[in-house]
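>>> Here is a sequence together with a model predicted from it:
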Amino acid sequence: MVSYKVIGVMSGTSLDGIDLAYIHFEKKKKWTFSILHAETIPYAKVLENQLREAIHYDKNRLAEFDTTYTKYLAETIKLFINTHKITSIDAVCSHGHTALHQPENGITYQIGNQEVLAQLIQQKVVCDFRVQDVEFGGQGAPLVPIGDELLFSEYDYCLNLGGFANVSFHKEGKRIAYDICPVNIVLNKYAKQLGFEYDDRGNLAKSGEYLMALGTELNNLPYYKQKPPKSLGLEWVQKEIFPRLEAFKRKEIDILRTFTEHVAKQIARSFQIRSKILVTGGGAYNDYLIKRIQYHKEVSILKPSAELIEYKEALVFGFLGILKMRNEVNCLKSVTGATQDHSSGKIYNYH
C-alpha cells in the first residue's frame, strides 16, 4: 500500500476564489481518498477584476502580474496550512490560474506556477500541468478525466458544472472528455447585473421568459458541431457569447432563462439515455438547471457530498501531482488530442 498527503489548489474561470483541499490518498488495488480539510478563499474585488482583465495584458504586464499572483497564492496556501495546523505534506499540487488558453496557437499560460512558489511556502510543489500537453499538440484540457477514470469509475459520466461544463466518460476502451459549453461564467454575469452574486438554485432563470430566437442562435454555434477533443476558454465566450446576448437587448432575467435552457440542452445532448452521472462544481446546486437537463434526457444525476461537489477539481489536481511524482501518466491523448499519453507538470523542490 502507498499513501500520500497532499494539498490540491485550484482557481477556476468562475473567479469565486482559490479552492484548497488537504487530501489523503491511498493505493491498495485501486486508489481511494479522503478529504481532510477544504475551503475556498475568495478573491478581493481588485484581484478578481485583474484576473478578468489579464487576458488583455501584454507580455510584460502579464509576467509582472504572474509574479504578484504567485506571491498572493503562496500567502493563501500558507494561511490554509496554518489555519488547519497541517504538518504532514508530501506536496502542494497547484493548477494556478489560466490567463491565456489558445491551444490552436500553441499557447496556454497559467499564472501562479513560478518556481519561487516552493521557496515561499517551503514545500515541494507540483504545478503547471497544461503546458507540456499543448507542446505535444494537445488542447491542454481537460485534465480532470484521469481522476474520473481512476477515482470515479462507477459512474457512466462525470459532469463538472463550473465556469464551463465539461464531461468525461469511458468509450470503446478509452477515456473521452471535452468542454460542453459555458455555464457559470455567463450565468453569474447576468445574476450580478440583477444584483445577486449567482443564480441561487436557478430561481432567477426559472422566473424568466424563454427567448426562442436567441436560443436557436446559441444552439447553432459551430463549436457544438465539432467533434472532441475540444475545449473552451474565456476568449471564446467574449467573442461568441456575450456579443450575441447583448445584441438582443432583452431583460437580464429572460437572457438568464434562455441561457440556462441552452446549457441544459447542450449538456443533455452529451449523454446516453438512462446513464448514471456524477455531477460536481458550483452548478450542481442549480436545481432548475439539473431539472431541465433531465427534462431533455432521461438520466440519473447523482449529487455527492457538498465537499466533493465543491472541491473535486482541487482533489484531482492533488491526484495529478501524485501521478507526476510517481512518473505515471496523468494526461490522456484520447482526451486532449496530444500525440501521446504523458506525465505532465513541473516539480519544484525548496531548500
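Sure thing, it's come through. Numbering: from 1, shown residues only.

>>> Every contact and neighbour count from this point should use C-alpha atoms.
Fine.

>>> counting contacts, what elements does the helix or strand where Tyr295 lies pack onto?
When secondary structure is defined by DSSP states H and E, Tyr295 falls within helix 287-296. In terms of contacts (3 or more Cα pairs under 8 Å, 6 or more residues apart in numbering; DSSP states H and E), helix 287-296 is packed against helix 203-206, helix 252-269.

>>> Enumerate every residue touching the residue nearest the centre of the chain.
In the chain, the centroid-proximal residue (Cα atoms, centre = their mean) is Gly12; its distance is 5.3 Å. Gly12 is in contact with Ile18, His97, Thr98, Gly162, Gly163, counting by Cα atoms under 8 Å, 6 or more residues apart in numbering.

>>> and these, which of them are in strands?
Ile18, His97, Thr98 (DSSP state E).

>>> ok, the last one to Thr13 distance?
Okay, so that is Thr98. According to Cα to Cα, to the nearest Å, Thr98 stands 8 Å off from Thr13.

>>> try Ile347
Distance from Ile347 to Thr13, by Cα to Cα: 24 Å.

>>> what are the ranges of the helices in this structure?
45-53, 59-83, 116-121, 131-135, 145-151, 184-193, 203-206, 212-219, 234-236, 242-247, 252-269, 287-296, 306-325, 333-336 (DSSP state H).

>>> Nearest to Phe169, out of those helices?
The closest of these to Phe169 is helix 145-151. By Cα to Cα, the value is 7.9 Å.

>>> structure B:
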Amino acid sequence: MSASSLFIGLMSGTSLDGVDGVLAHIDAGDIRTLGAAYLPFSDGLRADLMALQQPGENEIHREALAANALALRYAQCVGDLLVSTGRTAADIRAIGAHGQTIRHRPELGYTRQTGNPALLAELAGIDVVADFRSRDIAGGGQGAPLVPAFHQAVFSDPGECRVVANIGGISNISVLDPKGPVTGFDTGPGNLLMDGWIARHLGNAYDAAGAWAASGQEIPALLQRLCEEPYLGLPPPKSTGRDLFHLEWLDARLAGLSAARPEDVQATLAAFTALTLARDIAHHAASAKRVFVCGGGACNTHLMQRLQQRLHECGQTATVQSTDALGVSPNHVEGLAFAWLAYRQVNRLPGNLASVTGAAGARVLGALYPA
C-alpha cells in the first residue's frame, strides 16, 4: 500500500466535544477505514472555542491561541492514529483538517474555521490540507455542507433513493437520488441546543441516549415557536450554525414559559430536531426508502425513535438506521469525509457539488500546507 493512498481526516464539529480522526486508504473508488481515534477537548479549550462563537474583547489574540491549542490536539490525534495502526508520518500522503468553525456567514462572503494548519504540518511532519469551505464561497456557494459529495461517493446506490442525515451540532441531509443531481443542506439544529440545555441544567456535556429528553413531555407551544424560525422556510442551498442557533435564541422563545420543566424543554428540543429533519426529508426526498444517520445523533436512541415517528407523521415510509448498516461507523463518517477531501485536493479534483452549495461550478477545495 503506497503512501500516496493513505490519508488522515480530522473533524471537530459544532458540538465542540473533541476531535475525531480517521486513517483511510483512498485510491479512486476504493475507500477503506484503517483506523480511528477520538480525543476530547479539555474544558479550557472547549470554553475558549465556545467563547469565540460570539464577538468579544481581544478576540484576534484569543483565536490565535485557541488555534495553536487546537493544532496541538489535532497532532496528538494524528500520533494516536499512527501508533494504533503501526504507521509512520512518512506513510501518509496528507491530513485533511477541517478546523473549528467560529463564524459562518456565506451571505456576507466569508467563513472562518480556526486552526493552525502550518503548526499541525510542523508537528505531524505530514502535509496538511485545510480551509475547505472558502473556495466554494468564493465561487458563490454556501461553503457547506461539504459532506454530500463524499456521501455520494461512498453511500449512493444506482437502484435506490437514499438520504444520509448527519446529526452533529447542526443537522444536514444529503439526498442521493439516482434520478437526479445530489442535493443537500442544513436542516437546522441537531444536538447543539440539546447539548447546551443539559449542560446548563445538569452539567452534562450531552444527553446520553436521549434519556433526559425521554423523561420529559413535549411542550406544543414551545415547539410551534421554535418551528417559526425563518431559516427553516428558506429554500436550499442554505447552511447555518451557532451564528443563528444558540441558547440565547432558545431563551427568547422560552419567554412566558418560565414554568416549563427543564426535562420537558429537552423533550421539545429533541422533537424540534426530529421534526425539522422529517419535514425536509419528506419534502425533498419523497421517494427515499431508507434514511441513514451519522454523527452523534445516531447514538441518541430517543432522537432516532422520534425521527422515525415524525417521518411517518409526515407521510414518509422510509426506515431510519445508522450508517453502520452501510459499513461505516456513524462516528467516523465526517473524519473519513475530510480524508477524502484531502485526497481530492492533492489530486486536483473538485470536492464540492454545485447542486448542493449553489456555487458557480465544481471547485478544488482547500489550501495545502507542506510539511
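That came through fine. Treat the numbers as computed from the prediction; the structure is a model and nothing was measured.

>>> And the TM-score between these chains?
The TM-score (TM-score structural alignment, normalised by the length of structure 1) is 0.92; 347 aligned residues with a Cα RMSD of 2.2 Å.

>>> still on that earlier bit, tell me the residue in structure 2 aligned with the residue nearest to the centre of structure 1.
Mapped onto structure 2 by TM-score structural alignment, Gly12 of structure 1 lines up with Gly13.

>>> try Arg292 of structure 1
By TM-score structural alignment, Arg292 of structure 1 lines up with Arg306.

>>> from what I can see that match touches Phe272, true?
No. Counting by Cα atoms under 8 Å, Arg306 of structure 2 does not reach Phe272; the two are 9.6 Å apart.

>>> Now neighbour count and distance to Phe319 of structure 1 too, for the ones in strands among the contacts of Gly12 of structure 1, in TSV please.
TSV is the format used below for those (neighbours: other Cα atoms under 10 Å; distance: Cα to Cα, whole Å):
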residue	neighbour count	distance to Phe319 of structure 1
Ile18	20	17
His97	24	18
Thr98	20	19
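
>>> need the residues you listed in a markdown table with distance to Ser207 of structure 1, can you?
Formatted as a markdown table, those follow (distance: Cα to Cα, whole Å):
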| residue | distance to Ser207 of structure 1 |
| --- | --- |
| Ile18 | 31 |
| His97 | 34 |
| Thr98 | 34 |
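
>>> What is the nearest of the residues you listed to Tyr210 of structure 1?
The shortest approach to Tyr210 of structure 1 among those belongs to Thr98, at 32.7 Å (Cα to Cα).

>>> Need the counterpart of the closest one in structure 2.
When structure 2 is aligned by TM-score structural alignment, the residue opposite Thr98 of structure 1 is Thr101.

>>> on that earlier part again, roughly how far does the match of Gly12 of structure 1 sit from His302 of structure 2?
22 Å.

>>> next one: Gly109 of structure 2
38 Å.

>>> ok, these two, which is more surrounded?
Counted by other Cα atoms under 10 Å, Gly109 of structure 2 and His302 do not tie: His302 has more neighbours, with 22 against 15.

>>> any idea how far the closest residue to that one other than its chain neighbours lies from Thr273 of structure 2?
Distances taken as Cα to Cα, 6 or more residues apart in numbering place Gly210 nearest to His302 of structure 2, at 4.9 Å, with adjacent residues excluded. Distance, Gly210 of structure 2 to Thr273 of structure 2, by Cα to Cα: 12 Å.

>>> Out of the two, name the residue with the larger neighbour count.
A count of neighbours by other Cα under 10 Å puts Thr273 above the other of Gly210 of structure 2 and Thr273, at 27 against 20.

>>> can you tell me which residue in structure 1 aligns to that one?
So, by TM-score structural alignment, Thr273 of structure 2 is matched to Val263.

>>> mind listing what its match touches?
Residues in contact with Val263 of structure 1, defined by Cα under 8 Å, 6+ apart, are Cys181, Pro182, Val183, Leu289.

>>> same thing but 7 Å
Counting by Cα atoms under 7 Å, 6 or more residues apart in numbering, Val263 of structure 1 touches Cys181, Val183.

>>> cool, Ala64 of structure 2 as well?
Not one residue lies near Ala64 of structure 2 by Cα under 7 Å, 6+ apart.

>>> which residue lines up with His340 of structure 1 in structure 2?
Just to correct that, residue 340 of structure 1 is Gln rather than His. The equivalent of Gln340 of structure 1 in structure 2 is Gly361 (alignment by TM-score structural alignment).

>>> Quick check: closest non-adjacent residue to that match.
Ala354 (5.3 Å).

>>> what's around that neighbour, how many residues?
Neighbour count of Ala354 of structure 2, defined by other Cα under 10 Å: 23.

>>> And the one 3 residues further on, by the same measure?
Here the neighbour count serves as a burial measure; for Thr357 of structure 2 (other Cα under 10 Å) it reads 27.

>>> before we move on, what about Gly180 of structure 2?
For Gly180 of structure 2, the neighbour count with other Cα under 10 Å is 9.

>>> same deal with Ile146 of structure 1?
With neighbours defined by other Cα under 10 Å, the count for Ile146 of structure 1 comes to 22.

>>> Run a quick check on it versus Asn330, I expect a contact.
Yes. Contact criterion Cα atoms under 7 Å: Ile146 of structure 1 and Asn330 qualify, at 6.0 Å.

>>> how far away is Leu308 of structure 1 from Arg201 of structure 1?
Taking Cα to Cα as the measure, Leu308 of structure 1 falls 18 Å from Arg201 of structure 1.

>>> doesn't Tyr110 make contact with the match of Thr98 of structure 1?
No. Applying Cα under 7 Å as the test, Thr101 of structure 2 and Tyr110 come out as separate, 11.5 Å apart.

>>> Let me see the contact set for the closest residue to Cys299 of structure 2 other than its chain neighbours.
Spatial nearest neighbour of Cys299 of structure 2, excluding adjacent residues (Cα to Cα, 6+ apart): Ala209 at 6.0 Å. If a contact means Cα under 7 Å, 6+ apart, then Ala209 of structure 2 has Cys299, Asn300, Thr301, His302 as its contacts.

>>> got CSV for those, with distance to Asp131 of structure 2 too?
Formatted as CSV, the contacts of Ala209 of structure 2 follow (distance: Cα to Cα, whole Å):
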residue, distance to Asp131 of structure 2
Cys299, 29
Asn300, 30
Thr301, 34
His302, 35
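
>>> Just give me the closest of those to Ala69 of structure 2.
Nearest member of those to Ala69 of structure 2, counting by Cα to Cα, is Cys299, at 28.1 Å.
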